[in-house]
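Undergrad: quick one, fold the following:
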Amino acid sequence: MNKTLVILCGGDSSRMGTKKALLPFEDKTMVEYIYDKFSPFFDKVYLSVNERGDLAHLGLNAQEIPDISRNAGPFGAILSCLTMISGDRAFFMSVDTPFLDPRTAVLLYEQSYNYDITTFNFAGDQLDSICGVYNKRCIGSLFKCIFFKNTTRNYLQDRCYTNIISTDEIASVSKISMEQQFYKVNDRRSYYYAVFSILKHNFVC
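TA: Predicted coordinates:
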């Protein structure tokens, strides 16, 4: 089974004040860090960007897909990518979730075959709400969400054949806590926490 990954790198980054994908992280940019971490587990990688060429200078072996609409948020980016990817589905993750475990992505992908969306339940303001496997079968529902300006997670999932993976099952393949895996770098404070966590981990190792 060929696995496809989409890293969502667009958005305005208004709270951060600069493009998150290009933030320094370890000895590279954040998008390079995630690409290097996840690409061994996937056969094809795409980068969702605001404009084609935004990240071309990094030389990653990944095709860029520009957003159809800058005003539709993450669901607009997912819709843009689903219309362009070569396969029938892809695992989508945000570029600002650097602690996500690739084994979690593989778990969701392996259980996504018969579903429009495969994701998980969680709680917490800092946790990512987009991560999951989306099939091209949910393109119509995404169009409706955007058209009716109701781009909430529940609104979309209620209109798609959705597979919810339990957090216990995710814990069985990854020792990284859910809170850490889906911690989202939203602003400078959360970015500095993420950088410090990586430095601390590398020092201990």
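Undergrad: going forward, measure contacts and count neighbours with C-alpha atoms only.
TA: Noted.
Undergrad: the strands in the protein, which residues?
TA: All strands of the chain, identified by DSSP state E, fall at 4-8, 24-25, 28-29, 44-49, 63-66, 89-94, 117-120, 132-135, 162-165.
Undergrad: please provide the structure for the following sequence as well, for comparison with the first:
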Amino acid sequence: MQNLLGVILCGGESKRMGTDKGLIQQDGKTWAQIVANKIPALGLPVVISINDRQVEDYGRIFSSDHLVVDNVDINGPLRGLLTVHQSFPQSDILLLACDLIDMDTDTIQNLISVAKADENYEFYVYENHGLAEPFCAIYTSKGLKSVYDKALQHGLTQNSFQSVLANGKTKRIVLNNPDPFRNYNTMPGHHKF
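TA: Modelled structure (predicted):
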């Protein structure tokens, strides 16, 4: 966990929301900025994972050296994570989705503490009612190298985070408070959990 990098995942298609979630404004900041601003308080560098259609919009908000544009040839949100891994192969990644605007630093810090206390796993994730919460999780460089190599050889049976976590050596942490994990697929006030 010496090379932990914060990554805000913004490259999704936001089909259910109908608009780019990371660009939604709240209190004068975009959701991507709100989530990204949680990382420096933990003493970590941060990058923003986007797709090629988002470069112009996100370039107005973040400096270009903080943007990592998808270029791994797989579909789905795993594409963003593996692209960041390709760009920073020595880094372990603390991944946060851009719509986790209710995430708190205590929840993130607990995740980091668990990972530092037991470095024998590839992935560290909270579990809520038997399902992993993949969008506030730590993915080690070792674990990502294995997934990336499989992706390059078209050896991934599914391009999903749940599949990666189920097939890797994953430390699951019981989630006592699900509130920070609210993700918004409709506008706030009309959200689905």
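Undergrad: if we can go back for a sec, any chance of TSV for the strands of structure 1, columns mean neighbour count and distance to residue 194 of structure 1?
TA: Below are the strands of structure 1 laid out as TSV (neighbours: other C-alpha atoms under 10 Å; distance: least, C-alpha to C-alpha, whole Å):
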stretch	mean neighbour count	distance to residue 194 of structure 1
strand 4-8	26	18
strand 24-25	18	9
strand 28-29	14	13
strand 44-49	24	22
strand 63-66	22	26
strand 89-94	25	15
strand 117-120	23	23
strand 132-135	25	22
strand 162-165	18	26
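Undergrad: map residue 58 of structure 1 onto structure 2.
TA: Residue pairing (TM-score structural alignment): residue 58 of structure 1 is matched to residue 61 of structure 2.
Undergrad: any idea how far residue 110 of structure 2 is from that match?
TA: Per C-alpha to C-alpha, to the nearest Å, residue 61 of structure 2 is found 29 Å from residue 110 of structure 2.
Undergrad: cool, and residue 188 of structure 2?
TA: 26 Å.
Undergrad: same question, residue 186 of structure 2
TA: If you go by C-alpha to C-alpha, the gap between residue 186 of structure 2 and residue 110 of structure 2 works out to 28 Å.
Undergrad: more neighbours: which of those two?
TA: residue 186 (17 against 12; other C-alpha atoms under 10 Å).
Undergrad: that one against residue 16, yeah?
TA: Yes: taking C-alpha atoms under 8 Å as the definition, residue 186 of structure 2 is a contact partner of residue 16 at 6.7 Å.
Undergrad: count the residues that sit near the match of residue 58 of structure 1.
TA: 13.
Undergrad: just residue 184 of structure 1 next, same as before
TA: Neighbours of residue 184 of structure 1 (other C-alpha under 10 Å): 23.
Undergrad: and if you look at residue 167 of structure 2?
TA: That count, for residue 167 of structure 2 with other C-alpha under 10 Å as the rule, works out to 10.
Undergrad: what lines up with it in structure 1?
TA: Residue 167 of structure 2 maps onto residue 159 in structure 1, by TM-score structural alignment.
Undergrad: same thing with residue 82 of structure 2?
TA: Under TM-score structural alignment, residue 82 of structure 2 pairs with residue 79 in structure 1.
Undergrad: how about the contacts made by that match?
TA: Counting by C-alpha atoms under 8 Å, 6 or more residues apart in numbering, residue 79 of structure 1 makes contact with 139, 142, 143.
Undergrad: among the residues you listed, which recur in structure 2?
TA: Checked against structure 2 using both residues aligned by TM-score structural alignment, their matches' C-alpha atoms under 8 Å, the contacts of residue 79 of structure 1 keep these contacts: residue 142.
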